[in-house]
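Colleague: Here you go, sequence then predicted model.
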Amino acid sequence: MNLKEEIIKLKEELDVTLVAHFYQRDEVFELADITGDSLELAKRAKATDSKFIVFCGVGFMGESVKVMSPEKTVLMPKIACCAMARMIDEGYYEENLVKINEAGISNDDILPITYINSSAAVKARVGKMGGMVCTSSNAYKIIEKGLKSGKKIFFVPDRCLGQNFAKSLNLKSAIVGDGSDLKEADIICYNGFCSVHQQFTVEDIEFYREKYPDILIAVHPECDPKVCDASDFVGSTSQLITYIKELPEDQKVAVGTEFNMVNRLRTKNTYILSSTKPECPTMNETTLQDVYNTLKSIKDDNIIKETEIVVSEENIKYARLALERMFEV
């Protein structure tokens, strides 16, 4: 029996749901019971009756499942790190607040909003300050709701998302630490970014438009604002999937997001918007062997300590509050 067959057999025997993000390797993705983007996975994992959730993705995603389903045992075959999420922690969050205060803006005049790509600890800090979580697909609604408070939005950790959404809403944005005027901004952005989506450039778009005059360009809002401005469609992971699947088969499209996902979209007339392979290295760390080892540890009642996601009760409480405020919107 090969590794794939062993995994299928263990899944049938155990009270477990195998979950995988869109960016996972094909061999892992294909075996998952639930696939999707980060928030969708947390919501669907919560809805299962399984005692064990085996989550294939990056650390902050496993934490989101634990925050929403603290009664479940959440295991990650590989607790890989999202580079963007790692750019901010509680310490950096506080340092940025100090810089904002030094610019003449008090905490009482700030409403923090954190992108889902952040740790439970950061989400909890945002929740304590009355803030919310957002995703790339609902950020417009969340920011619009936040602005009704009359406060400035402190958007963490992705500056590109913050800038792109500010521009789409005809608002002013500024980045902490780059010398821009924070007092003039409606949305103050933390200076983080996604290393994969930074690979796409306006030059890439120009190359494809010159080669295929009728081609469409579709990108993720984690891309640089200049890239988003030059594209035909900007949308979240799920929005990109819907947009591309609804295109006529003969319509060429170049896509600016992670390689594994784009590669699965459709077989014809779909191109990667990059001269290099935009593959998320940490999303590709999880292997079939890792999945098997985790499932086997459940069967043997000998869970590998390093695979279990643990979040403190306080962080669960306040991170969940930030998530619930998003769901209300």
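Modeller: Sure, I can see it.
Colleague: okay, CA-based contacts and neighbour counts for the rest of this
Modeller: Noted.
Colleague: can you pull out the strands in this protein?
Modeller: 16-21, 34-36, 52-56, 73-75, 110-115, 132-134, 152-156, 173-175, 187-189, 216-219, 233-234, 253-256, 270-272 (DSSP state E).
Colleague: for those, which one sits closest to residue 284?
Modeller: strand 52-56 (9.6 Å; Cα to Cα).
Colleague: now that closest one and strand 16-21, what's the angle there?
Modeller: 20 degrees (axes from the mean of the first three to the mean of the last three Cα atoms, to 10 degrees).
Colleague: Show me the contact partners of strand 52-56.
Modeller: 15-21, 24, 28, 45, 62, 72-78, 286, 291, 294-295 (Cα atoms under 8 Å, 6 or more residues apart in numbering).
Colleague: take the one below as the second:
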Amino acid sequence: MPTLDTAINGDPDTGADLTPYGGVTADAAWAEEIRSLAQQRDAVLLAHNYQLPEIQEIADHTGDSLALSRIAAESDASTIVFCGVHFMAETAKILSPDKTVLIPDARAGCSLADSITGEQLREWKAEHPGAVVVSYVNTTAEVKAETDICCTSSNAVDVVASIPAEREVLFCPDQFLGAHVKRVTGRENLHVWAGECHVHAGINGPELAERAAADPDADLFIHPECGCATSALYLAGEGAVAEGRVKILSTGGMLTAARETNAESVLVATEVGMLHQLRKAAPETDFRAVNDRASCRYMKMITPAALLRSLRECADEVHVAPEIAERGRASVQRMIEIGTSGGGE
């Protein structure tokens, strides 16, 4: 039977203990125990596209956070084990309030979700009375509760376009997705919060330009959270890359495009965990990261040992206060009713 241990790996910025659970190999014995425990717990295993490959492979469902939360809500399982970061497990709890939701490591946070708090949003709303708040689904439950309509990267434009033109819009928390929405809609009364995902922000324009120049026939799959999204459109506008090869896509949109592309190679600007699903979707295509260092340490905290611990001990359970969940659920449901939620974040 596998045993658990840890390795020293604190957060250099905050001093918080982010030591991942270790000491377990994702071998056949591990997989057998995971499946047996999941059955005992009446649990469905969900894994985000950015998870370690071995976590993705053991999961019942793999995808983006919103799609997984909706799958969980429709599942007959009484327990949801969400292999992702904390706001994702919160969203699953919001949509499935009567189910037990576990995250294998509750310390797995998100720099983007942490870039705005409920209090900060309330203060921002007070500065713009009457404005409609649109929040990316990559936010905490508290922020969702202060939000009028949530959005994903694939339906953010549709959500904002659904709001009367004369109404101010407060868009949070991702500045790059907000800039993309403002560029597409041309909306001048859209105010964007200056938040970012540290991983996506680190995929920069010069790096993209260099990689694209070295492989001019490659398709470019660019997540709108990336700091290089504007650069990708500039490269297309300047003719450095064929316009049809630049695709601004959510993670789910990337999978759809992977199955449809005729390109021999694709440069991918998002967290590197996405490459596993893309290569499975189109094994004949050469998918390569624009930045192979774009790995989220929080996503990678969901180790084989962490998943085993969670199922053995029913740890860590996620709770959302009922009144917060009710208000947050309303903002998510409004999002689903407008356009299509598509491939999620």
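Modeller: Right, received. Where do you want to start? None of these values were measured; they are calculated from a predicted model.
Colleague: Just give the TM-score of the two.
Modeller: With the length set by TM-score structural alignment, normalised by the length of structure 1, the two chains reach a TM-score of 0.85; 295 aligned residues with a Cα RMSD of 1.6 Å.
Colleague: Rebuild the strands of structure 1 as CSV, extending it with mean neighbour count and distance to residue 202 of structure 1.
Modeller: Converted to CSV, those look like this (neighbours: other Cα atoms under 10 Å; distance: least, Cα to Cα, whole Å):
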stretch, mean neighbour count, distance to residue 202 of structure 1
strand 16-21, 23, 28
strand 34-36, 18, 28
strand 52-56, 26, 32
strand 73-75, 23, 40
strand 110-115, 26, 25
strand 132-134, 28, 27
strand 152-156, 27, 25
strand 173-175, 24, 21
strand 187-189, 29, 22
strand 216-219, 23, 11
strand 233-234, 20, 14
strand 253-256, 26, 11
strand 270-272, 20, 14
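Colleague: Format the ones you listed as TSV; extra columns: distance to residue 9 of structure 1.
Modeller: Output for the strands of structure 1, formatted as TSV (distance: least, Cα to Cα, whole Å):
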stretch	distance to residue 9 of structure 1
strand 16-21	12
strand 34-36	17
strand 52-56	15
strand 73-75	18
strand 110-115	37
strand 132-134	37
strand 152-156	42
strand 173-175	50
strand 187-189	47
strand 216-219	39
strand 233-234	41
strand 253-256	37
strand 270-272	36
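Colleague: now for the ones you listed, which one comes closest to residue 310 of structure 1?
Modeller: Checking the strands of structure 1 against residue 310 of structure 1 by Cα to Cα gives strand 73-75 as the closest, at 8.2 Å.
Colleague: Contacts for that closest one next, please.
Modeller: 51, 52, 53, 54, 55, 62, 65, 66, 294, 307, 308, 309.
Colleague: when you align them, which residue in structure 2 goes with the last one?
Modeller: Aligned by TM-score structural alignment, residue 309 of structure 1 pairs with residue 318 of structure 2.
Colleague: so who does that match touch?
Modeller: Contacts of residue 318 of structure 2 (Cα under 8 Å, 6+ apart): 89, 90, 93, 100, 101, 102, 103, 106.
Colleague: Quick one: map the first one onto structure 1.
Modeller: In structure 1, the residue matched to residue 89 of structure 2 (TM-score structural alignment) is residue 62.
Colleague: Can you check which helix is longest in structure 2?
Modeller: helix 322-337 (DSSP state H).
Colleague: chain center to it, what's the gap?
Modeller: Between the centre of helix 322-337 of structure 2 and the centre of its chain there are 18 Å (Cα atoms, centre = their mean, to the nearest Å).
Colleague: cool, stretch 114-130 of structure 1 as well?
Modeller: With Cα atoms, centre = their mean, you get 13 Å for stretch 114-130 of structure 1.
Colleague: what does that stretch contact?
Modeller: By Cα under 8 Å, 6+ apart, stretch 114-130 of structure 1 touches 38-39, 59-61, 63-64, 67, 82, 84-86, 88-90, 93, 111-113, 131-136, 155-158, 311, 314-322.
Colleague: Also stretch 156-165 of structure 1?
Modeller: So stretch 156-165 of structure 1 is contacted by 84-85, 87-88, 112-115, 117-118, 136, 139-140, 155, 173-175, 187-194, 221-225, 228 (Cα under 8 Å, 6+ apart).
Colleague: residues touching the corresponding residue of structure 2 for residue 35 of structure 1, list them.
Modeller: Alignment note (TM-score structural alignment): residue 35 of structure 1 maps to residue 62 of structure 2. When contacts are counted by Cα under 8 Å, 6+ apart, residue 62 of structure 2 touches 46, 47, 48, 49, 56, 68.
Colleague: count of residues packed around the last one?
Modeller: When neighbours are defined as other Cα atoms under 10 Å, residue 68 of structure 2 has 23 of them.
Colleague: and it, what does it touch?
Modeller: Residue 68 of structure 2 neighbours (Cα under 8 Å, 6+ apart): 46, 47, 48, 61, 62, 92.
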